[in-house]
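Trainee: Structure for the following, please:
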Amino acid sequence: MKLFFRCSGYLFSILCIFHFPELIQAESESSHPNIVIILSDDQAWNDYGFMGHDTIKTPALDKLASESAVFKRGYVPVSLCRPSLMTVITGLYPHQHKITGNDPPKGMNRQKLLKHVKQADCLPEMLGKIGYQSFQTGKWWEGNPSLAGFTSGMTHGDPSRGGRHGDRGLKIGREGMQPIYEFIDKCGQDPFFLWYAPFLPHTPHTPPQRLLEKYLSSDLPIELSYYYAMCEWFDETCGQLMNYLDEKGLSENTIVVYVTDNGWIQYVPETDQERQKMKRRFRYAPKSKRSPYDGGVRTPIMFRWPGKIKPAEYDTLVSSIDIAPTLLAAVGLKPTKEMQGIDLLEVMRQGGKTKRDALFGDIYEHDMVDIDDPASSLKYRWCVQGDWKAIFPGSRLKEEKVELYQITTDPFEQNNLVSKNPEKAKQLLKLTNRWWDADSR
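Mentor: Here you go, the predicted model:
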């Protein structure tokens, strides 16, 4: 009897192929795509070949860009890694998910912060409900990755064993890609979600000698040589990941998302004497990491999904808060009511057009003041609308003034125009207060 049903099943399958091909196509189209999120760590928005850098070589990411929808005016709301990563995984602004800094107040147990990731709806958890396997690698601050719904991960997150911002996970990329390959192979036919957030090009700047030699030059400060080589090293690992997807025949059914957690401008000492006095050889310059300037919050954001997303470049203002709702839409899930981002798949279908008028962000202290009150640690809010960007210091920074830049013609924010355009600054402040009025909490 079992043999009869088995043979009948085979016969039915053959009949479907020849007489009902649309059934086979429908089944294929209904399968959920794999998802890969690639997160650069401490890299400026223009430090790529496809973004116009004339020295740094990024052939793998250049190729990915040529196959993707590329939003060149992408932003993260905050220029510090932990809150920025939390935004990607939840689709929420820092003042919503309440992870506003890298560390709690001095003396507080780090484990107390983990309540916030437990309370949030995170992508791995949501995807897991429809059958996704998920794997965390690289940077991860929120304890054991299982708290966010990852089914597996490299990080253990135990402070007693050195867990803080990734521990064992920080080996990915720097020490090879094998854990990722093994995860992909184990998934079999199950859809997967991969978090690739290597500790690259982040300090320590220790690139392979073969890459460093490409950038050593009498015309280039040594600090830049090391940093540029780190950017290319990161690019190489991205290429290895893309090649593995190709080798396994997975690229066609995989959405690849690219974003950086925050910007970085390599500080270069003005004199050899200053260089010798520096305690840390490699550190970031002003107007980059931890700042409200584009050097800290701007990033290219890319989506590749062969056959579903048409390669194109857009000047549309987009944010990392859009990543979660876009991915949820791609797999047939709805965003949570707290998510303020938009579905970028729909933006692509509209040729880059969107009804959203402005982008916003919030910058905080590195160490939180009150882990339950985001406004207590607030330093700046910022707003970009069209050609304009405004920076509004928080009430804690009493000596600082509002800044206003025509960001499309002054991308490095050199010319503060607030005194010449006070009404524009006021208009952007109204928009920002409508988004989040931190003083009226």
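
Trainee: Only C-alpha atoms from now on, for both contacts and neighbour counts.
Mentor: Will do.

Trainee: what about Ser28, which helix or strand?
Mentor: helix 21-30 (DSSP states H and E).

Trainee: On the C-terminal side of that helix, identify the next helix or strand.
Mentor: Past helix 21-30, the next helix or strand by DSSP H and E is strand 34-40.

Trainee: Longest helix in this structure, please.
Mentor: Longest helix in the chain, counting residues (DSSP state H): helix 222-247.

Trainee: Packing partners of the helix holding Ser28?
Mentor: Counting contacts by 3 or more Cα pairs under 8 Å, 6 or more residues apart in numbering; DSSP states H and E, helix 21-30 packs against helix 2-19.

Trainee: Identify all contacting residues around the helix it packs on.
Mentor: Outside of helix 2-19, the residues within contact range by Cα atoms under 8 Å, 6 or more residues apart in numbering are Leu23, Ile24.

Trainee: Can you point out the buried residues in that helix?
Mentor: Within helix 2-19, no residue is scored as buried using 16 or more other Cα atoms under 10 Å.

Trainee: Surely Val331 touches Ser30?
Mentor: No: in this structure Val331 lies outside contact range of Ser30 using Cα atoms under 8 Å: 9.2 Å.

Trainee: Please determine how far Glu247 is located from Thr254.
Mentor: 13 Å (Cα to Cα, to the nearest Å).

Trainee: Tell me which residues touch Met302, please.
Mentor: Ala65, Ser68, Ala69, Val70, Phe71, Val256, Val257, Tyr258, Val259.

Trainee: and the first one, how many neighbours does it have?
Mentor: Right, Ala65. Neighbours of Ala65 under the rule other Cα atoms under 10 Å: 24.

Trainee: Please give the structure of this sequence too, so both can be compared:
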Amino acid sequence: MKSTYFNFSFFCIAVLICVLGCNRSKRDIRSQNENNTPNIIFLLTDDQRWDALGYAGNSDIITPNLDTLAAESVYFKNAYVTTSICAVSRASILTGQYARRHNIWGFAKNFSEEQLQNTYPLLLRKAGYHIGFIGKYGVGNKLPSKHFDYWKGFPGQGTFNERDENGDSIHLTKKIGKQIVDFLELQQGNEKPFSLSVSFKAPHVESDPGHFNPDRAYDDLYVTDSMNIPKTSIEAFRNYFPERFTENNVARNRWETRFANPTMQQESIKDYYRLIYGVDQVVGKLRKELERLNLDQNTIIIFTSDNGFYLGEYGLAGKWYGSEPSIRVPMIIYNPSDTINAQKTINDKVLNIDIAPTILSYAGIQLPEQMQGKDLSELIDGKNNNWRNEFFYEHIWESSEAYYIPSTEGVVSGDKKYMKYFMNRDTTDVIFEELYDLSKDPKEINNLIGKPEANGLEMALRKKYVALKKAGE
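Mentor: So this is what the prediction gives:
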């Protein structure tokens, strides 16, 4: 009898300890947020093309932490930007809108107050989130610091050659990593959920026209390696675009300073990859810090880039134009509470304008009518059977003699693509056109424009281009 009583008492105590332990653990994890509203961290790199990631099949680049994140997440294989340039793409990310709607085409124009109030961070703050911003803001020259609870953003391009709190030299990417830790530590005891937007400068060049400037701590990486180069970067493709397109083109001029010969190309690619390795290290430390603070089980991480980058393709450097290396980006969503969709790869087309509505949806906030992007959580959960298979691409630029960048408009429809290059805003002043069947020609080598066998495809995509352009207004 005594033995039975003892065993029963021991059992009750064990259960009580277990319950109290579980409750304590949950209380620690949810200390900021009793309603279990998720924390959201958005990580944005600058100029990282879709294939500059080990998980994407790149055997040269070293990105162990990003690869692990991607393997534990939903990985979007076909993520694109609607405009491939920093300021415009960032405006689209923040608002969930095409450029022709938010009307920010360059670097100097700021959001109106109404536009700013309808960006995802400020909508989160209105809903009770504690919001922070770190890194390159990139939209206009008026920083919205007063609207944030934590602000470590900077205007313009910034520099990688930074100073820490003691005045010692520190690489910008590493400094951003320290600021992330600082923000997370400040969340201890905060009852509000948080949203942190981190905008890296890496792997952007140091200045204009610029060079890649990685943390010299990573100089030993790739020293003896020979990097694979893009197929269309060889000399045979230097005149693929016509002379009217390439002559005095900013992209060709920058190619001259970074990729003009094999040695330059190898060193530039290595430094570009070293910059991404620096970001990868920050991502690894971020995840460890979340775990240390018991925030890892309730924090969603979204990772992408503002645009891609030419690594010498067609004798070009930079972005702007409609090639896959320029408009296609990595995209990852890690949601620890969604174990069903972990380790999932999605092939549907997703866009930078989908980021804002997705973040708001995770936070349980109704989407503003003016947002044109879609909620990616619906695609992840299989709740949207009518997902897009095509999208409109646009980059409008008023060129000058000193800064010549032909404007671009086009459409990607399924595995087909049409792009038109023209002067300024005059779509009738056509410089060059491209038409590809990406299922047969993923490297965009065989331009089908004007070829009799592709007349039907050309006509069909021109019609889609007109229709999608109108729909995006």
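
Trainee: before we move on, back to that, so which pair among the contacts of Met302 of structure 1 is furthest apart in space?
Mentor: Phe71 and Val256 (13.8 Å; Cα to Cα).

Trainee: Which one's more surrounded, these two?
Mentor: Neighbours per residue, other Cα under 10 Å: of Phe71 of structure 1 and Val256, the larger number sits with Phe71, 23 against 20.

Trainee: The more buried one matches what in structure 2?
Mentor: The alignment partner of Phe71 of structure 1 in structure 2, by TM-score structural alignment, is Phe76.

Trainee: Sticking with its match, tell me its helix or strand.
Mentor: strand 74-80.

Trainee: In structure 2, what range does the longest helix of structure 1 match?
Mentor: The aligned range for helix 222-247 of structure 1 is 267-292, by TM-score structural alignment.

Trainee: Which part of structure 1 matches stretch 93-105 of structure 2?
Mentor: Here stretch 93-105 of structure 2 aligns to structure 1 at residues 88-100, judged by TM-score structural alignment.

Trainee: surely Ile342 of structure 1 meets Asp322?
Mentor: Yes: counting by Cα under 8 Å, Asp322 is a contact partner of Ile342 of structure 1 at 5.1 Å.

Trainee: all strands of the stretch 151-300 of structure 1, in order?
Mentor: Using DSSP state E, counting those that start in this stretch, the strands of the stretch 151-300 of structure 1 run over 152-153, 192-197, 254-260, 298-304.

Trainee: Using a markdown table, lay out those together with distance to Pro145 of structure 1.
Mentor: Conversion of those to a markdown table gives the following (distance: least, Cα to Cα, whole Å):
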| stretch | distance to Pro145 of structure 1 |
| --- | --- |
| strand 152-153 | 6 |
| strand 192-197 | 11 |
| strand 254-260 | 20 |
| strand 298-304 | 24 |
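
Trainee: which of the ones you listed is buried the deepest?
Mentor: Comparing those by mean neighbour count (mean count of other Cα atoms under 10 Å), strand 298-304 ranks first with a mean of 27.

Trainee: Mean per-residue distance, it versus structure 2.
Mentor: For strand 298-304 of structure 1, the mean deviation from structure 2 after alignment is 1.0 Å (mean Cα distance after the TM-score superposition for structure 1).

Trainee: ok, the alignment partner in structure 1 of Pro336 of structure 2 - contacts?
Mentor: Using TM-score structural alignment as the criterion, the counterpart of Pro336 of structure 2 in structure 1 is Pro306. For Pro306 of structure 1, the contact set (Cα under 8 Å, 6+ apart) comprises Glu67, Ser251, Glu252, Asn253, Thr254.

Trainee: do Val36 of structure 1 as well
Mentor: Val36 of structure 1 sits next to Phe193, Leu194, Trp195, Tyr196, Thr254, Ile255, Val256, Val257 when contact means Cα under 8 Å, 6+ apart.

Trainee: Would you confirm that the first one contacts Tyr132?
Mentor: What that stands for is Phe193 of structure 1. Yes: if you go by Cα under 8 Å, Phe193 of structure 1 and Tyr132 touch, sitting 6.6 Å apart.

Trainee: So for the two, which residues contact both of them?
Mentor: Pro124.

Trainee: Quick check: nearest residue in space to the aligned partner of Trp45 of structure 1 in structure 2, chain neighbours excluded?
Mentor: Aligned by TM-score structural alignment, Trp45 of structure 1 pairs with Trp50 of structure 2. Spatial nearest neighbour of Trp50 of structure 2, chain neighbours left out: Val329 (3.8 Å); criterion: Cα to Cα, 6 or more residues apart in numbering.

Trainee: Can you name the residues that contact that neighbour?
Mentor: So, once contact is read as Cα under 8 Å, 6+ apart, Val329 of structure 2 ends up touching 48-51, 78-81, 304-308.

Trainee: where does it sit relative to Ala56 of structure 2, distance-wise?
Mentor: Distance from Val329 of structure 2 to Ala56 of structure 2, by Cα to Cα: 10 Å.

Trainee: Tell me how many other residues crowd Tyr10 of structure 2.
Mentor: Check again: residue 10 of structure 2 is Phe, not Tyr. Phe10 of structure 2: 12 neighbours (other Cα under 10 Å).

Trainee: which SS state does it fall under?
Mentor: Under the three-state scheme (DSSP: H, G, I helix; E, B strand; the rest coil), Phe10 of structure 2 adopts helix.

Trainee: before we move on, what about Lys310 of structure 1?
Mentor: Counting by three-state DSSP, the backbone at Lys310 of structure 1 sits in coil.
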